[in-house]
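Q: give me a model of this one.
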Amino acid sequence: MGWLWAIIVGFVLGLLAKAIIPGKQHSPLWLTTIFGIIGAIVGNAIARGIGIDETNGIDWGRHGLQLAAAVVVVFFGDMLYSAARGSRRRA
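A: Predicted coordinates:
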């Protein structure tokens, strides 16, 4: 069941990150979901590193770090995807 939650959280984080980033992103939905999953993992690692991974109630700090990491991962991941796709079209 953990993998299902990872996909759902990655999907939501990826879509939120795409909404926050200005302009149009060209990565497909499945790749945005993977970027969101990576962002969640990175955000959790950062939260664990600074000691806010488990708190009483809702972990707003951890969720904020997950979203911030997802924004960064989606931004750079989309740049890499666009560059790879553009170079493949020219060949």
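
Q: contacts, neighbours, all on C-alpha from now
A: OK.

Q: now stretch 1-14: buried residues?
A: 6-7, 9-14 (16 or more other Cα atoms under 10 Å).

Q: tell me which other helices or strands the strand or helix carrying G49 touches.
A: Secondary structure assigned from DSSP states H and E places G49 in helix 29-50. When contacts are defined as 3 or more Cα pairs under 8 Å, 6 or more residues apart in numbering; DSSP states H and E, helix 29-50 sits against helix 2-20, helix 60-90.

Q: next, the second sequence, to be compared with the first:
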Amino acid sequence: MSIQTILGAIVIGAIIGALGRLVLPGRQPIGWLLTIVVGIVAALIGTALAQVLGVATTNGIDWIELVMQVVLAVVGVGLVAGLRGRTRV
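A: Take a look at the predicted model:
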């Protein structure tokens, strides 16, 4: 794994996490760093899921894969925000 791949995953994860956070209504009690981590995980799982489901890779933007990643980011941000919200005193 090269440094470009790692930096690319961080950038894509940040974008996916931010999109997931924007789509989720309300305020989430999590920081941006945790949002980026959730976005990276959602991007990796979304890509793996798209490959398993046989979504075709195109030369441009893979819209179906992107939608999967954002939906997973919304679920991830919601779960993390819910868990963080309950543990605060």
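
Q: one step back: what angle sits between the helix holding G49 of structure 1 and helix 60-90?
A: 140 degrees (axes from the mean of the first three to the mean of the last three Cα atoms, to 10 degrees).

Q: in structure 2, what residues pair with helix 29-50 of structure 1?
A: The alignment of helix 29-50 of structure 1 onto structure 2 (TM-score structural alignment) covers residues 32-53.

Q: separation between the closest residue to T33 of structure 1 other than its chain neighbours and K24 of structure 1?
A: Counting by Cα to Cα, 6 or more residues apart in numbering, T33 of structure 1 lies nearest to F11, which is 4.4 Å off, once chain neighbours are set aside. According to Cα to Cα, to the nearest Å, F11 of structure 1 stands 17 Å off from K24 of structure 1.

Q: average offset of the helix holding G49 of structure 1 relative to structure 2?
A: On superposition with structure 2, the average gap between helix 29-50 of structure 1 and its aligned counterparts reaches 0.7 Å (mean Cα distance after the TM-score superposition for structure 1).

Q: likewise for stretch 67-83 of structure 1?
A: Comparison of stretch 67-83 of structure 1 with structure 2 after fitting gives an average deviation of 1.2 Å (mean Cα distance after the TM-score superposition for structure 1).

Q: how near is the equivalent of V70 of structure 2 over in structure 1 to G10 of structure 1?
A: Aligned by TM-score structural alignment, V70 of structure 2 pairs with L67 of structure 1. Distance, L67 of structure 1 to G10 of structure 1, using Cα to Cα: 10 Å.

Q: what touches both of these two?
A: Residues touching both L67 of structure 1 and G10 by Cα atoms under 8 Å, 6 or more residues apart in numbering: 39-40.

Q: grab the most central residue of structure 2 for me.
A: The centroid of structure 2 falls nearest to G39 when counting by Cα atoms, centre = their mean (2.7 Å).

Q: now do the same contact list for it.
A: Contacts of G39 of structure 2 (Cα under 8 Å, 6+ apart): 12-18, 20, 73.
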